[in-house]
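In: here are the coordinates; sequence isn't available:
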C-alpha cells in the first residue's frame, strides 16, 4: 500500500520549536515517535527515503538563527534554500523579509513537510525538486544548512557553490564541523552552540559555524538554467 506523505508526517511528528530557533515551529520527530527509531530497512519497507526533513539539524538551526538575527542579509532579496529538508532555513528567510524564497530538495517528501511547516509559520515558500548542482540560478542569495556530510555529494556541491559566488551570488552555509566542509574560500560570519539530540549526533551541543563563500577559482561547472 502506498504511504500518504501528509498523513504519515502528521501521525509521526509533533509540532515543536527547535531549541536554537524558538521563533519557528516545525513538524519534527522526537523520541516519542516510532519514526525516530526506524532503521533504513523499516523506511524502505514503507517506501520512505531517509527522513532528513523530520529533524532540525545543527547546521540548519545555526543558519536560520543567523538569518533571523541579521535580516538585512535577505531582506528584499530573492533566496534559494538548497537541500531544504524541513524548510527551517527557508522559513527563516521568509520571516526575515526575503522578497521570494525557493526551497529545493530532491526528496518529494520534503515538499510535503515544507508545505506543512510553511503553513505553521504563516509564510509563503515555493518548492523545486530539481537537482540544481551545476546549474546557474536566478536568485540573489543561496543558503545551505548542514550539507557537507557525504564526500560524493559535497565535492560537486562545493565546486558549484564556489562558482555561484564568482558570478556574484551571495552564498551562506551553516556547518557543525562535518567532515567534508571546504577548508578554503570561506569567511566566518557567526559561531553558535546548538543543542541537538545525542541520538542523532555525537554530543548534546554542536559548535556550528555560519560561513560565507568567497570568490575562488572558476572550475567551469555551471550551465545555464532558464529563469523560473
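Out: Done, it's in. Predicted model only: the values in this text are computed from it and were never measured.
In: only C-alpha atoms for contact and neighbour calcs from this point on.
Out: Fine.
In: So what's the residue count around residue 95?
Out: Counted with other Cα atoms under 10 Å, the neighbours of residue 95 add up to 20.
In: Could you find the closest non-adjacent residue to it?
Out: residue 123 (7.0 Å; Cα to Cα, 6 or more residues apart in numbering).
In: cool, and residue 116?
Out: Sequence neighbours aside, residue 27 is the residue nearest to residue 116 in space, at 7.6 Å (criterion: Cα to Cα, 6+ apart).
In: isn't the residue nearest to residue 95 right up against residue 97?
Out: No. Applying Cα atoms under 8 Å as the test, residue 123 and residue 97 come out as separate, 10.1 Å apart.
In: Which residues are in contact with residue 54?
Out: If you count contacts by Cα atoms under 8 Å, 6 or more residues apart in numbering, residue 54 has them with 13, 27, 28, 29, 85, 86, 113.
In: at 6 Å instead, please
Out: Going by Cα atoms under 6 Å, 6 or more residues apart in numbering, residue 54 touches 28, 29.
In: now swap in residue 172 and tell me
Out: With Cα under 6 Å, 6+ apart, residue 172 has these contacts: 143, 211, 212.
In: For those residues, pick the one with the most neighbours.
Out: residue 143 (26 neighbours).
In: Around residue 103, count how many other residues there are.
Out: Around residue 103 there are 26 residues (other Cα under 10 Å).
In: Am I right that it sits in a strand?
Out: Yes. The assignment for residue 103 by DSSP: H, G, I helix; E, B strand; the rest coil puts it in a strand.
In: on that earlier part again, kindly present the contacts of residue 172 as a markdown table, with separate columns for distance to residue 38.
Out: As requested, the contacts of residue 172 are exported to a markdown table (distance: Cα to Cα, whole Å):
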| residue | distance to residue 38 |
| --- | --- |
| 143 | 29 |
| 211 | 33 |
| 212 | 35 |
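In: ok, of those residues, which one's closest to residue 62?
Out: Distances from residue 62 to the contacts of residue 172, taken as Cα to Cα, are shortest for residue 211 (10.5 Å).
In: next, the one to line up against it:
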C-alpha cells in the first residue's frame, strides 16, 4: 500500500474490513473492523491524517435508530432524510430500505464517506454523501434528521443541539438514537422506544444493553 494522497481507501476497507450482518439489525450488512483489520497500520500510512474510526464499528444509538426505522418504515417513507454524523451509514441505509425518497449522509471524516458508499452498495440502496460539518450552516432541505451517537462530548453536543434547534424552527423533524450518554439534552427529549443492542467493545456473548430513540422537542423559553 502506498502513502499519502494515493492511498486507496476503498481497497483497504474491502480487503481488511469484512462485510457481515449487523447484530440487532441483521437486515443490514456492513464493513466492520476486527482485530486483524490493521487500522493502526492504516493510520501510520495515511499522511493526510487519521481520526477516530467511528465508521468501522457498531454504536448503540445508530443500532437503535436503524432498528426503529426498519420496524416503523412509515416514519421515513416518501420523505427526505439526513443522517447526521453518519459513521458507517447504518441509519441512512435503514431509511433508504424503509422507503425514504432521498437519503443524505453527512460526515466530517473522509474515511466514513468512503465506508458509507461501500456499505450502501453492499445493501443495494442509494445514499448521497456530504463530507463536511453541517452544524454551522442553515437547515438542510430535508424533512427529517436522524442523529445517532453525537452526544458523547459536551462541546459537540452543544453545537449539534443548536443546529437541531434551527432545523426544528424550519419545520424539520428530529430523531435521536443514543444509549443514554452524558450530554444528551434530556429535558428536551421525548422517549419513543428502547432496543437491546450490542455495541462496539462488547463481546459477542455479552448481554445486550438498552439504547433509546427520542424525538427532540422545541426549546420553549
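Out: Yep, that arrived. Model, not experiment: these values are computed from the prediction.
In: can you give me the strands in structure 2?
Out: Using DSSP state E, the strands of structure 2 run over 19-22, 25-31, 80-84, 102-107, 128-131, 144-148, 173-178, 189-197, 209-216.
In: Just tell me the aligned range of the longest helix along structure 2 in structure 1.
Out: If you go by DSSP state H, structure 2 has its longest helix at helix 154-169. Alignment of helix 154-169 of structure 2 against structure 1: residues 151-166, by TM-score structural alignment.
In: Let me see the contact set for the spatially most central residue of structure 1.
Out: Taking Cα atoms, centre = their mean, the centroid of structure 1 lies closest to residue 84, which sits 3.4 Å from it. Each residue near residue 84 of structure 1 by Cα under 6 Å, 6+ apart is listed here: 103, 104, 105.
In: Contacts only, for the counterpart of the first one in structure 2.
Out: So that's residue 103 of structure 1. For residue 103 of structure 1, the aligned residue in structure 2 is residue 105 (criterion: TM-score structural alignment). By Cα under 6 Å, 6+ apart, the contact list for residue 105 of structure 2 reads 82, 83, 86, 129.
In: before we move on, back to that, so the residue nearest to residue 116 of structure 1 touches residue 13, yeah?
Out: Yes. The criterion here is Cα atoms under 6 Å, and residue 27 of structure 1 meets it with residue 13 at 5.5 Å.
In: the more surrounded of these two?
Out: Neighbour count, other Cα under 10 Å: between residue 27 of structure 1 and residue 13, residue 27 has more, with 24 against 20.
In: any idea how far the counterpart of that one in structure 2 is from residue 121 of structure 2?
Out: With TM-score structural alignment defining the correspondence, residue 27 of structure 1 maps onto residue 31 in structure 2. To residue 121 of structure 2, residue 31 of structure 2 is 11 Å away according to Cα to Cα, to the nearest Å.
In: so how many other residues sit close to residue 192 of structure 2?
Out: Neighbours of residue 192 of structure 2 using other Cα under 10 Å come to 13.
In: Residue 72 of structure 2 too?
Out: Neighbours around residue 72 of structure 2, by other Cα under 10 Å: 12.
In: What does it correspond to in structure 1?
Out: Aligned partner of residue 72 of structure 2 by TM-score structural alignment: residue 70.
In: What's the separation between its match and residue 51 of structure 1?
Out: Counting by Cα to Cα, the gap from residue 70 of structure 1 to residue 51 of structure 1 is 29 Å.
In: what do you get for residue 155 of structure 1?
Out: Taking Cα to Cα, one finds residue 155 of structure 1 at 23 Å from residue 51 of structure 1.
In: Contacts only, for the closest residue to residue 171 of structure 1 other than its chain neighbours.
Out: Excluding the flanking residues, the one nearest residue 171 of structure 1 by Cα to Cα, 6+ apart is residue 142, at 4.7 Å. Residue 142 of structure 1 makes contacts with 79, 80, 171, as judged by Cα under 6 Å, 6+ apart.
In: Tell me the residue in structure 2 aligned with residue 142 of structure 1.
Out: So, by TM-score structural alignment, residue 142 of structure 1 is matched to residue 145.
In: Make TSV out of the strands of structure 2 and add distance to residue 57 of structure 2.
Out: Shown next, in TSV, are the strands of structure 2 (distance: least, Cα to Cα, whole Å):
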stretch	distance to residue 57 of structure 2
strand 19-22	10
strand 25-31	9
strand 80-84	16
strand 102-107	15
strand 128-131	19
strand 144-148	13
strand 173-178	15
strand 189-197	13
strand 209-216	16
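In: Between those, which one is closest to residue 13 of structure 2.
Out: strand 25-31 (7.3 Å).
In: So which bits of that closest one are buried?
Out: 25, 28, 29, 30, 31 (16 or more other Cα atoms under 10 Å).
In: Residue 62 of structure 1: neighbouring residues, count only.
Out: Residue 62 of structure 1, neighbours per other Cα under 10 Å, totals 30.
In: for residue 203 of structure 2, same thing?
Out: 10.
In: Likewise for residue 88 of structure 1?
Out: 29.
In: The aligned residue in structure 2 for it and residue 166 of structure 2, how far apart?
Out: In structure 2, the residue paired with residue 88 of structure 1 is residue 90, using TM-score structural alignment. Distance from residue 90 of structure 2 to residue 166 of structure 2, counting by Cα to Cα: 25 Å.
In: Could you do residue 61 of structure 2 as well?
Out: 22 Å.
In: Compare neighbour counts for those two and give me the winner.
Out: residue 61 (29 against 17).
In: so the more buried one makes contact with residue 180?
Out: No. Judged on Cα under 6 Å, residue 61 of structure 2 makes no contact with residue 180 at a distance of 8.7 Å.
In: Identify the residue of structure 2 aligned to residue 206 of structure 1.
Out: With the correspondence set by TM-score structural alignment, residue 206 of structure 1 lines up against residue 209 in structure 2.
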